[in-house]
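Participant: With the input below, show me the fold.
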Amino acid sequence: MSSYQDKKENLKTRLKRIEGQVRGLHKMVDEEKYCVDVLTQINAVKGALNKVGMEVLESHTKGCVTNAIKEEEKEDEIINELMDVVFKFTNK
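Facilitator: Alright, predicted model coming up:
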């Protein structure tokens, strides 16, 4: 079971909106819209994806990570895995 289960519908709604934004970007490129306008939309999509990612990351930390530590699993391994995910997510 995922730790973001209670946010699933909200996440799916946001991802559908992002999907629409990406389709809009495709159309903008197809129509050769002004570069700055395309770049602005790309930045908006990146921001929206980052927000979704942060919600999933927060749920993972509060759910999966917390539960694993409470169950006395190898705390160092759990924290290392979390930090790997955080670094991958935040490095661009």
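
Participant: going forward, measure contacts and count neighbours with C-alpha atoms only.
Facilitator: Will do.

Participant: check which helix or strand covers residue 72.
Facilitator: Assessed by DSSP states H and E, residue 72 sits outside every helix and strand.

Participant: which one's the longest helix in this protein?
Facilitator: Ordering each helix of the chain by length in residues (DSSP state H) puts helix 35-60 first.

Participant: So which bits of that helix are buried?
Facilitator: Using 16 or more other Cα atoms under 10 Å as the test for burial, helix 35-60 gives 38, 41, 45, 48, 52, 56, 57, 59, 60.

Participant: same deal with stretch 67-79?
Facilitator: Within stretch 67-79, the residues scored as buried using 16+ other Cα under 10 Å are residue 78.

Participant: Tell me who's in contact with the most centrally placed residue in the chain.
Facilitator: Central residue of the chain (Cα atoms, centre = their mean): residue 53, 1.8 Å from the mean position. Shown in contact with residue 53 (Cα atoms under 8 Å, 6 or more residues apart in numbering): residue 89.

Participant: Here is a second sequence; please produce its structure as well for comparison:
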Amino acid sequence: MDHSKHTHRESDNKSKLINRLNRLEGQIRGIKSMVEEDVYCDDILIQVAAVKSALDAFSSSLFEEHLKTCVVRDIKANNPEIVEEVLTTIKRLTR
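Facilitator: Here you go, the predicted structure:
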């Protein structure tokens, strides 16, 4: 994973992303507690589905921000690698 690139996010967007992650973290902790407390499997699976949906929403939001900021910037800078990067990201997100 290449961590050498950085993105400056507007504080409002960053706050929204962090809030989504905090909710996801809480949901995951809730699922862990349910397993520890031997809650009925179907009830746990309902929560797992909710987490998957929330994580998909987070990914979609982050990808939209990426397209509108980083990708546009790289296209304007004539970065020939950006199209391949976006295609790779789409493939990862749609697996």
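
Participant: returning to what we had before: what range does the longest helix of structure 1 cover in structure 2?
Facilitator: On structure 2, the counterpart of helix 35-60 of structure 1 by TM-score structural alignment is residues 41-66.

Participant: how close does the residue nearest to the centre of structure 1 sit to residue 61 of structure 1?
Facilitator: Relative to residue 61 of structure 1, residue 53 of structure 1 is positioned 12 Å away (Cα to Cα, to the nearest Å).

Participant: What of residue 13 of structure 1?
Facilitator: 22 Å.

Participant: which one of those two has more residues nearby?
Facilitator: Between residue 13 of structure 1 and residue 61, counted using other Cα atoms under 10 Å, the more crowded position is residue 61 (16 against 11).

Participant: Using just helix, strand and coil, how would you label the residue of structure 2 positioned farthest from its centre?
Facilitator: Most distant from the centre of structure 2: residue 38, at 29.2 Å, with distances by Cα atoms, centre = their mean. Under DSSP: H, G, I helix; E, B strand; the rest coil, the three-state class of residue 38 of structure 2 is coil.

Participant: residues near residue 11 of structure 1, how many?
Facilitator: 18.

Participant: What lines up with it in structure 2?
Facilitator: Match for residue 11 of structure 1 (TM-score structural alignment): residue 17.

Participant: If you drop the residues flanking it in sequence, what lies closest to that match?
Facilitator: Residue nearest to residue 17 of structure 2 in three dimensions, not counting chain neighbours: residue 58, with 7.1 Å by Cα to Cα, 6 or more residues apart in numbering.

Participant: quick one: which helix or strand includes the match of residue 11 of structure 1?
Facilitator: Using DSSP H and E, residue 17 of structure 2 sits in helix 11-36.

Participant: Could I get the contacting residues of the closest residue to residue 63 of structure 1 other than its chain neighbours?
Facilitator: Nearest residue to residue 63 of structure 1 in three dimensions, chain neighbours excluded: residue 3, at 5.1 Å (Cα to Cα, 6+ apart). Contact partners of residue 3 of structure 1, counting by Cα under 8 Å, 6+ apart, are 56, 59, 60, 62, 63, 64.

Participant: Great, nothing more from me.
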